[in-house]
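Q: Got a predicted model here, sequence first, then my questions.
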Amino acid sequence: MVLSSDNARFSLEKTPPSFVLFGEPTEGLRPIAQALPGVLQAKGYRLAPTEEAPRAVLNFIRADRPTPYRRKAQGTMVVSFLELPEVPQDPIAALYSYLVRALSNMLVVYVPGWGAHFLTLELGQYHEPEGPGFMERVAERIHPIASSVLVVHNRFEPDLEPELWQGDELTESLSAAGRRLAEWDLLPAAFPIEEILPPEDLRHVKRLYGIGGLSYGNLSVRKDERRFWMSASGVDKANLREIGRDILLVTDYDPLENAMRLSVPPHVEPRRVSVDAIEHWMIYREHPQVGAIIHVHAWMENVPSTQFNYPCGTYELASAVAEKVREAPDPSRAVVGLKNHGLTITGRSLEDILERIQGRLLRQVPMS
């Protein structure tokens, strides 16, 4: 599915995305819980039966009890709705824990009479004022989340060549680049997930997604025509050492399983590769001259940007970024802005990228 600015804001797959409602809405959220399903259905969504694993969940939570929806499948996206008397002065610091505790991809904070504040895992945030067309605008804001297809399943194949079990010069360059990005403070942890989630919920997240924590940024380097080394999900990018745990060799994408294929040492219990592996895979396959890719939560002025705020690890975000790389004057040295998110930067090597971005990055990502 690709959304075009020349067409309607909603462009759905042949199989309509499904959704369910979960939780008990507060008095202020009750009108949203009653009206939003009809708006989504008019746009082509389908209300799923309770026994089905839906594409999206509208989860209504309370400040004193942000109950999570326990996903039956990795590909389910959760949008949680919370009513508050006002939005805190620092929304990210005050609200991000609700987002994580409710195991959500997006948090919608509704303030009666004021409107809604939206916050995503990638720190995208924006406001929709209450008034004419409010429910339509809420539906448009959650659509990129609710309709996206996650590519987070990994298929590990214990067939990595023994001579690569300890890495090679390329993995050394990956480790060195990770250390430099950390020195520039460009790979922060979002929030200490183990401090926010109770043990049961933390186990659920790790079991479902195989992550070690929440962190921003990733990097990769091409190994050969079809393979590339990439940082693992949720690891300390400043300390990339163990092959199969901190750094993984991506060999392919399997569209039938919707899974990334990875070659790992047979004696290692592997971690999942970064959720952006599908994006890097698309770029490497289309542009043989690209030798490395870095993604950071920072910004540069006057860069082309994706139009929609798709979540990390989705096929839609990967396609949108790949399209912008394709349109660049030199795809091997492209800089692409990810809406409300950060940058993906291609280069002929990791050193090439680091030289080009040093001193040019803005720490504040513009939100819209």
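A: That came through, no problem. Numbering: from 1, shown residues only.
Q: C-alpha from now on. contacts and neighbour counts both.
A: Will do.
Q: list the contacts for the residue lying closest to residue 55 once chain neighbours are set aside?
A: Distances taken as Cα to Cα, 6 or more residues apart in numbering put residue 76 closest to residue 55, at 4.7 Å, once the chain neighbours are dropped. Taking Cα atoms under 8 Å, 6 or more residues apart in numbering, we find residue 76 in contact with 53-57.
Q: can you count the residues close to the closest residue to residue 77 other than its chain neighbours?
A: Using Cα to Cα, 6+ apart and skipping the chain neighbours, the partner closest in space to residue 77 is residue 56 (4.6 Å). By other Cα atoms under 10 Å, 27 other residues sit near residue 56.
Q: hold the first one in mind and look at this next one:
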Amino acid sequence: MKNFTITGAEKSPFLTWFTEGLKDKFSTEGYEYYEEPVDDIRLVFNVIDQEKPRPFRRKAQATFVVSILEKEEEPENAFEFAYPYLIRSLANHLIFVINNGEKTELYFVTPEQGFYKMTYQSEEEMPFFQKVYERLEPVASSQLVINNDFIEDLPKDLWNGNEITEKMRISGKKLDEMNLLPAPVPLEKYLTPRDMRQLKKLYGIGGLSYGNLSSRHDDKSFWMSASGINKADMRMIGRDILFIKGFNPEKTTMEISVPPNISPKRASVDAIEHWMIYKEHPSVGAIVHIHAWMDGVQATEINYPCGTIQLAETVADLVRKADDPSRAIIGLKNHGLTITGHNLNDIFDRIEGRVVSQVPML
């Protein structure tokens, strides 16, 4: 259901005008407005206060929250200032408004470090709200696949891994040695333990990560690094390295085989993307995702959230269109790279010396 609400802190005159404009635009586009949020509300615009940025407490994982923060003076670094408020308010997106009377600028910030700027011109009111809608709606309506079904049916001869997982351990160390930055701020610094649990539950974030890697097992399954682990020390099957057996479209969950009597880690949110690529391209033997960049890569157009079907479909489509899908390098706009290869060594050999840690803001 396409519905939405507006909630949060007291609004300034500008934010009153801005949120009314959002209300009119989304209503015109077929979203039903609710004065009070219902349990299954799809989209929430949550105005937050700089001193006490209160999160909107979701009742459903599918609820997409856009926090809105206004400031009169422009900080020295808008991104570094705004990003912690995205995290503190447990939002999927942040609109950071700088409104000093002379000009109004909007910055759109995502958990994946997406960062976009838009300037408001008073004589262009309708195009302005159209641009805001076109920026937000595709990501707000995207569908997350971050839940896991853990099934204790991993064959006994795989409980300690195999040659494939041993190669993944070695590649995990290579990934760690690239010294990529996982995120611009340490989440634990800004969130209480309760909010960290909420963040993990809602977004599938299990810790800071600079990437992930996977390797094909057979035509139906693959091994993948778990979420939020130390890639340089991947040891335990079912905890550090997971056996992804499939995707359940009815429950929108990844199905994971684990050994008995183990507390498994969650799969990386990118598991749905890897699954789509392996399913379509038998020649792909391994996939690496890194929060870094390379010159000359083709990138996605929309900054869909990680772990959504829409991002996975977009990346899979670009892999399909590549000259050689089995050795493709795809850019995820303002976020990082997904790289396919015949095996993990093939991928690391091809990217050695070509990767830059700073992802450009496109």
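A: Thanks, I have it. This is a predicted model, so every value here is computed, not measured.
Q: Tell me how far the residue nearest to residue 55 of structure 1 lies from residue 223 of structure 1.
A: Residue 76 of structure 1 sits 32 Å away from residue 223 of structure 1, going by Cα to Cα, to the nearest Å.
Q: Give the aligned equivalent of the residue nearest to residue 77 of structure 1 in structure 2.
A: Residue pairing (TM-score structural alignment): residue 56 of structure 1 is matched to residue 43 of structure 2.
Q: what residue of structure 2 takes the place of residue 162 of structure 1?
A: Using TM-score structural alignment, residue 162 of structure 1 lines up with residue 156 in structure 2.
Q: that older thread, touching, the residue nearest to residue 77 of structure 1 and residue 16? I think so.
A: No. Using Cα atoms under 8 Å as the test, residue 56 of structure 1 is too far from residue 16 to be in contact (11.3 Å).
Q: Which helix or which strand is home to the residue nearest to residue 218 of structure 1 when sequence neighbours are not counted?
A: Spatial nearest neighbour of residue 218 of structure 1, chain neighbours left out: residue 295 (5.3 Å); criterion: Cα to Cα, 6+ apart. Taking DSSP states H and E as the criterion, residue 295 of structure 1 maps to strand 292-296.
Q: what do you get for residue 38 of structure 1?
A: Going by DSSP H and E, residue 38 of structure 1 is in helix 30-42.
Q: How about residue 243 of structure 2?
A: Per DSSP H and E: strand 241-248 holds residue 243 of structure 2.
Q: Against residue 52 of structure 2, how distant is the equivalent of the residue nearest to residue 55 of structure 1 over in structure 2?
A: Using TM-score structural alignment to pair residues, one finds that residue 76 of structure 1 aligns to residue 63 in structure 2. Counting by Cα to Cα, the gap from residue 63 of structure 2 to residue 52 of structure 2 is 22 Å.
Q: tell me the contacts of the most centrally placed residue in structure 2?
A: For structure 2, residue 306 is the residue whose C-alpha lies nearest the centre (Cα atoms, centre = their mean; 2.6 Å). Listed by Cα under 8 Å, 6+ apart, the contact set of residue 306 of structure 2 reads 112, 269-270.
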